[in-house]
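Peer 1: Give the three-dimensional model of this entry:
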Amino acid sequence: MFAQLTSILLASAAVVPDAPAAQPDAAPAQVQAQVQAQPAADGDVVVTARRREERAQDVPIAMSVIGSDTIDKTGAFNVNRLQQQQPALQFYSSNPRNSSINIRGLGTPFGLTNDGIEQGVGFYLDGVYVGRVGASTFDFVDIDRVEVLRGPQGTLYGKNTTAGAVNITTRAPSFSPEAKFEASGGDYGYVQLKGSVSGPITSDTLAARLSASFTHRGGTIKDTTSDTYLQKLDNFSVRGQLLWKPRADLDFRLTGDYNVQNPLCCVQYYARLAPTQRPTNRQYAALAAAAGYTVPSTNAFDRVTDLDASINSRQEMGGASLVGNWDIGPATITSVSAWRYWDWKPANDRDFVGLPITTVSQNPSQQKQWSQELRIASNGKNTLDYTAGVFYFHQTINTQGSQVQGTAASAWLLNPTSADGKNPNVLNGLTSTNTINFKNDSFAVFGKLNWQPISGLHFAPGLRVNYDKKSGFYDSVVSIHNSQYDFVATAANAQAMLDAKTGAAKTTFQNQLNTLAPQQYSPRFSAWNVSGDVTLSYDVTSDVHAYATYARAFKSGGINLSGLPLASTTSTLTSIAVDLTKQTVKPESEDHFEVGLKSQFLDRKLTLNLAGFWTDVHDYQATVNNGQTTVIRGYLANAGLVRVRGVEFDASYRPSARVNLYTNGAYTDAKYLRFTNAPCAPELTGGTVTNVPGAAGPAGTPGALSPASCDISGTVLPGISKWSFSFGGEVNVPVGDGQVYAGYDGSYRSRFSSNPTVSAYTWIDGYSLSNFRLGYRQDSFNVFGWVRNAFNQNYYELLSTQSGSTGLIVGQPGDPRTIGATISKSF
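Peer 2: Model (predicted):
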């Protein structure tokens, strides 16, 4: 199959439908008000980020640009759908808060979100850094383009970005009246409406723009308990802008946006079973049989589940920004001031089965951020050009976590043959109430030069000095109120309460505290770091350009704010002390090497861009599973050394105005080179923990000893396919005054691991998706029908393990085939 797929790809040689591009080596992509992507006469994209026009092919960074037309016709209205067109981009989400954006496999640790972690892929909206991945899951509204930059970008960006950046640029207000409206409809009750209007308020100094979007889709997964369908969409977004140009050399752009999403999602459910080292009577099959429970289907693609708890993923996000540009002649001064917020209100069924085990597990969270960037960039095209800036970022997060155990918790989480396991009241109503606070301050001075000592040769060094200060507070209070037990345990009094008990009462209380441990701690982190890069590029000809880059980058250290593991993970704890050594994780340091070639042939009808990269990451920040059998969340840890290397290509062929073909591909080899104390795979957990080398039993053997940690050096990083491709094209024929056109967009990903530590049971098989469209367009009118996932490919977006080493693997299936139509009109 792979050989056939490769043949197809090579035969169709192409790039992203709009235009591949690269970020100018001395101009920040976040000068969004100044960057204008416009097609030149020969079809190339021209950018003016350095206050001068440049062909995107001339600039030495691997980058893809996806224009608004491609976004509209492919249905890529959010980051999740965008990844189908970008082989180097990975987006994972079990719900909006638990989302991650990675580029070339690096960025955010794979797994449940931790408030104290830094993201390595910068997400920018009109030049404003968005501080949480969850706040980037909004629908794209009135977008001009999306830029995906690969590799470290910290010497030109306000916020440090060690893995790359995703830049969203919206359409600016226009001094010529204009409007556009679009409506889409499809199966599963899909409806999407988009509209924008823009024009002058005064003839030549003040203009405005108003944009809005509404998306609704019914659910694709049936909940047999409530007889409702889950995984539905219900989104609304609105954006307003004012552009003021009091003088020809001065402009200000004021933007405000509001987004609300209230989907009935996100759900994971039975996918498969993985034998663990837990005793047989404490593994899923025996536990379900003892409870008289039968899952609705053991085939996840029957798309049916049986939740026993409420579910929702409501989030609200928005903000305001003011961008000013002042042309002082030899340079332009730019100011970007912004405030943004994100309000997350979830509901989950975190035991993943239709039994009242964990009836509540949720972390409502509110984020606020303020940022200020001031930058100066030279104008014109000179022998020596420069960009320099300062950046300040302040962020607060307040989270109110809670976890509540139900009537089935005792039998499921404790030994079902013990007295406590047989008594539902031991854990029924056991509640953990968590208060989590986070504050983050970041300051940076950065700059980049672009020196051309001789014609065609460019030397571009950059430097960044960065300071980060983070502080947090985590307080978990455990209580139970039922007919048999009634207590409130805090980190301060829990040990005394335990010591005061004897016999069976002490065992019961220990079981309760092992299930939900009271904790309180206040982690702190602060550090300076210096990073930099240098790029050497050469214009071989006017259409062939070569470059080489070395970057030394840092990602700030993090603090653990999802609770700490206990100091011991055996089943016979005599204390409830947490491991305070794991409050913080060290910064990542990164050595990045890249070489590339950007070329065009056949009178610029054929474009072929190549890039090879090698990145070594020291003290890689990973999200790891907790060794305790009853704790849902993991924590952050440092892996000694990670290596990511690979090759990418972007190609397009446009032989005429009637045909446009493209293909993009990436080979990525991402491994832990050194991670000697990692948590073990699920099949090696659940037994009595031993630190004796060689004493642990074979994987998946019930009752065998489990190792305290595992050496996973040489294994692959999670979430990364070794091979990934996107491919397709469009053809059209004239009909009357318009065109009939047909388009195809496909993507392929090879298998990838869906667990922080590789497990034989959490590999997601490779899959290919195909989207078709057929339509008619004339001038500003366009109508087309579309089919997405046309062959109804069954695939998982994520696989996860149920806490407690029961052996249950739950999955999140991707969307099934959808059919619909879109109509749009511009005025």
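
Peer 1: contacts and neighbour counts: CA atoms only from here.
Peer 2: Noted.

Peer 1: Give the burial count for the closest residue to residue 433 other than its chain neighbours, as a bare number.
Peer 2: Spatial nearest neighbour of residue 433, excluding adjacent residues (C-alpha to C-alpha, 6 or more residues apart in numbering): residue 402 at 4.6 Å. For residue 402, the neighbour count with other C-alpha atoms under 10 Å is 18.

Peer 1: what does residue 526 give?
Peer 2: Neighbours of residue 526 under the rule other C-alpha under 10 Å: 15.

Peer 1: now the one 10 residues further on
Peer 2: Neighbour count of residue 536, defined by other C-alpha under 10 Å: 19.

Peer 1: Spit out the contact partners of it.
Peer 2: The contact partners of residue 536, by C-alpha atoms under 8 Å, 6 or more residues apart in numbering, come to 457-460, 547-549.

Peer 1: So for the one helix or strand it maps to, what gets flagged as buried?
Peer 2: Assigned by DSSP states H and E, residue 536 belongs to strand 524-541. Under the neighbour-count criterion of 16 or more other C-alpha atoms under 10 Å, strand 524-541 has 524-525, 529, 531-539 buried.

Peer 1: Surely the residue nearest to residue 433 and residue 436 touch.
Peer 2: No. Between residue 402 and residue 436 there is no contact, the gap being 10.8 Å when judged by C-alpha atoms under 8 Å.

Peer 1: One more, please, to line up against the first structure:
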Amino acid sequence: MSIRTRFVPTLLTGLAASLGASAVHAQEAAPPPAQAQAPQDDAAQSTNPRGDVIVVTARRRTETAQDVPLAISVIRGDSIEATGNFNVVKLQQLAPTLQVYVTNPRNTSVNIRGLGVPFGLTSDGFEQGVGIYVDDVYNSRVAAATFDFLDVAQVEVLRGPQGTLYGKNTTAGAINITTNQPTFDFEGGAELTAGNLNYKQAKAFVSGPLSDKVAARIAVATTSRRGLYFNTATQRYINEQDNLGLRGTLLFKPNEDLSITLSGDYSKQDPECCGTVFVRLGQTQRPLNRQYDALVNAINAANPGRNYAVPSRNPYDRLTDLDSSLNAGNKIGGASLKVNWDVGPGTFTSVTAWRFWDWKPENDRDFTGLSVVSRSQNPSQQDQYSQEFRYNYTSQKIDFVVGAFGFKQRIDTQGTEQQGRDATRWSLAPSTDPNNVYNRPEVLNGLTAANTQYLKSTSAALFGQLSWKVTDALTIQPGVRLNYDKKTGFYQRIVTTGSGALITSCAPAATAGNAVLTAQCGVYQPQLTQPSVSDWNFSYDLNVNYKFARDILGYATYAKSFKTVGINQNGLPLDTNNQPVLSASTVRPESVNHYEIGLKTQFWDRRATFNLSAFRTDIDDFQATVNGGQFGTVRGYLANAEKVRSQGIEADFKVRTSERFTAYANAAYTDAKYEKFTNAPCPPELSGGTFVAANGSQTPSAPGTPGGLSPRQCDISGQDLPGVSKWAFSYGAEYNVPVTLLAKEGQVYFGVDGNYRSHWNSNASPSIYTNVEGYALTNLRVGFRGEGFDVFGWVRNAFDVNFIENLQVAPGNVGLIAGQPGDPRTWGGTLKFRF
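Peer 2: Model (predicted):
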């Protein structure tokens, strides 16, 4: 039995669970339990109608959010539950500058201000750009964002580079999640939710002392919901929710100066996921008889009586007919040991952690009910180990934090992709010759690519940040970080025919005169690459902030940051001889220059808060995703775009007029562009035709010209980055009235929240076919709450707005655009109680 297999049951029985996450606008957030209170003055307590102070640990120390000179959004745990945003994916409805796009848990993009993860298929060989931290533990894989929040105290979304304190993976920002900690007073609680689409969610926690020096906390959550799309091929709904989460925490506090916290968590998802529906067709430059409608007709003609047709061309019918197995089996968990020791005028902190992720996917990669790709799966097993040491010092004039960080990761992947019975007619040029490979289904049927790969990643860093209080009003804060990274990869693709014969080479000498082998090599080619790269990077920042008055803080920041070197882990593009381009094995690090100014204010006796920030981020050697567009080439790999720029303005407003009424409104304008990307992949309307001559003597055809000439690459300089809405807004309000109901004193309340995003593009190279229209969503809730209980009903997407979460270009340049429509109107009720 493996160490992991033995450890997880032991972990679950000894500890158990409360993963968490929440995020965003600066709403009131109660201080996380078991954390020191930030400095407060009597005026704040006497004039704030609620008396809450937003406490954060954004700078690795406890302080109030309004005293932190950076753009930070905060939301507390009970607000997450009230608005139904139960994971990071949902939180983008509350955070205008947070963008989260999911085609499956592995292919999850979490971006801030348009930057973070290259949009498109995910590779393990690069860093995220938006770091996700749970109780100071770095989660290296974005898949952690798809799990349910569990027993969360609050989430902080830090906008802009955070490389000094959070590391190389935070060029766009960080999501800092804090879970509730064990208490020495006994407490517990439970939450039950039910809704349409067979939605069921249950949460529970219990916390209390085991002795006068030891306390424990255990939490559990489970979520299930019927799938959104009906698959006519299997006669069942797909893209369901099936989540289980556990977390346990043990606190040992021998004295006031020392606390030791042991935590463990385990989460599991096992849905039939993640499928798409037909959205539209877009004409490419492939010959017309090799585009979607003609291909379907040709396959039907070759199979009398079959008469294949997509079940609906209206995506909001939410019908699909995917014929391959679907699965998004997902397990993630780990353990951490955190030590806080007050030493003299400062605090020493050690965080030791181990995490794992097991991923067992199955996909329908042709996005149709035809058997073009009959099997597609890339299961992986990931382990990471991290160690961080920090020392925080505080005095009247100087505060500083210094530390060291070490990280080690291993990822193993075993992939299989297999062609189906319709692949030959779908992928090969038509011919009337009965002996032509096009008329021989066995040529591609059963052709299989088996991929084996691993990644070893090692990282180490030294860092420090100083806050010099020059006067009571002026503070200068420089920070530095020295980082070393080494990445070693291995990728091997073995190709076999439907009869099991091994294809050893696709070089011209091997395929010359062999039409069958030429056709097979046009789909899969054997590859073997073993990239290895290491790099040193030095990042730094300088923040100057000035307190114009007690509740008015202005700041200016410059940050020089980086995203470390990457390697291509999913195979390499091919040269004209069908051989891997080895020079594409590695990608250069990103170089980031960031500028920001901001103003943080409170007024009306601190009943109202208004924060404003303006930023510009310039990135050289931006790590972008390049998509091949064909079944036979690597679907996505990393390459460097010469220059990218993101700039914009953000505003956050919150008001609490009394105990009866509170409201917030947030807005963001984000202008994120490729300033220079001259050798980008072409969008589908400029792909699929015959390549123009390499010597430049030919002119590409107009976009969408069937059988035309296609450029070898496209200059998309000046075009918008994918996934970014120029305008985004979120708002919310709640009003309550004190009442006595069924002999219970409490409040009847009504709440509303909503968000708007303008249009954005869903392809790495913006396409006229992948433009996603803007939309506005509105959520309502009404309930009754009192001491220890809360009962409310809710409606999400109250006006049943049709919207698209993501669009994908089907491989093969056939013009098919598939996608994932968002949730329709949903409704239900929630019961919460505490004791």
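
Peer 1: what's the TM-score here?
Peer 2: The TM-score (TM-score structural alignment, normalised by the length of the first structure) is 0.93; 788 aligned residues with a C-alpha RMSD of 1.8 Å.

Peer 1: on that earlier part again, now the buried residues of strand 524-541 of the first structure in a markdown table, please, with extra columns for distance to residue 675 of the first structure.
Peer 2: Shown next, in a markdown table, are these (distance: C-alpha to C-alpha, whole Å):
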| residue | distance to residue 675 of the first structure |
| --- | --- |
| 524 | 25 |
| 525 | 23 |
| 529 | 24 |
| 531 | 25 |
| 532 | 27 |
| 533 | 27 |
| 534 | 30 |
| 535 | 31 |
| 536 | 34 |
| 537 | 36 |
| 538 | 39 |
| 539 | 42 |
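
Peer 1: rewinding a little: and the strand holding residue 536 of the first structure, which stretch of the second structure?
Peer 2: The aligned range for strand 524-541 of the first structure in the second structure is 532-549, by TM-score structural alignment.

Peer 1: average gap between that stretch and the first structure?
Peer 2: Once fitted to the first structure, stretch 532-549 of the second structure is off its aligned match by 0.5 Å on average (mean C-alpha distance after the TM-score superposition for the first structure).

Peer 1: By residue count, which helix of the first structure is the longest?
Peer 2: Of all segments of type helix in the first structure, defined using DSSP state H, the longest is helix 503-515.

Peer 1: Residue 261 of the second structure: what's it in contact with?
Peer 2: Residue 261 of the second structure neighbours (C-alpha under 8 Å, 6+ apart): 249-252, 337-339.

Peer 1: and what of residue 672 of the second structure?
Peer 2: For residue 672 of the second structure, the contact set (C-alpha under 8 Å, 6+ apart) comprises 113-114, 644-647, 720-721, 724, 726.

Peer 1: Check which residues of stretch 45-53 of the first structure are buried.
Peer 2: Of all the residues in stretch 45-53 of the first structure, those buried under the rule 16+ other C-alpha under 10 Å are 45-51, 53.

Peer 1: quick one: the helices in the stretch 201-350 of the first structure?
Peer 2: Secondary structure of the stretch 201-350 of the first structure (DSSP state H, counting those that start in this stretch): helices located at 284-290.

Peer 1: all strands for it, in order.
Peer 2: Here the stretch 201-350 of the first structure has its strands, by DSSP state E, counting those that start in this stretch, at 206-217, 221-223, 228-230, 233-247, 250-261, 269-273, 304-305, 312-327, 331-347.

Peer 1: just to revisit the earlier point, translate the residue nearest to residue 433 of the first structure into the numbering of the second structure.
Peer 2: Alignment note: residue 402 of the first structure maps to residue 416 in the second structure; criterion TM-score structural alignment.

Peer 1: Residue 233 of the first structure now?
Peer 2: Using TM-score structural alignment, residue 233 of the first structure sits opposite residue 241 in the second structure.

Peer 1: What's the local residue count around its match?
Peer 2: If you count neighbours by other C-alpha under 10 Å, residue 241 of the second structure ends up with 20.

Peer 1: No further questions, thank you.
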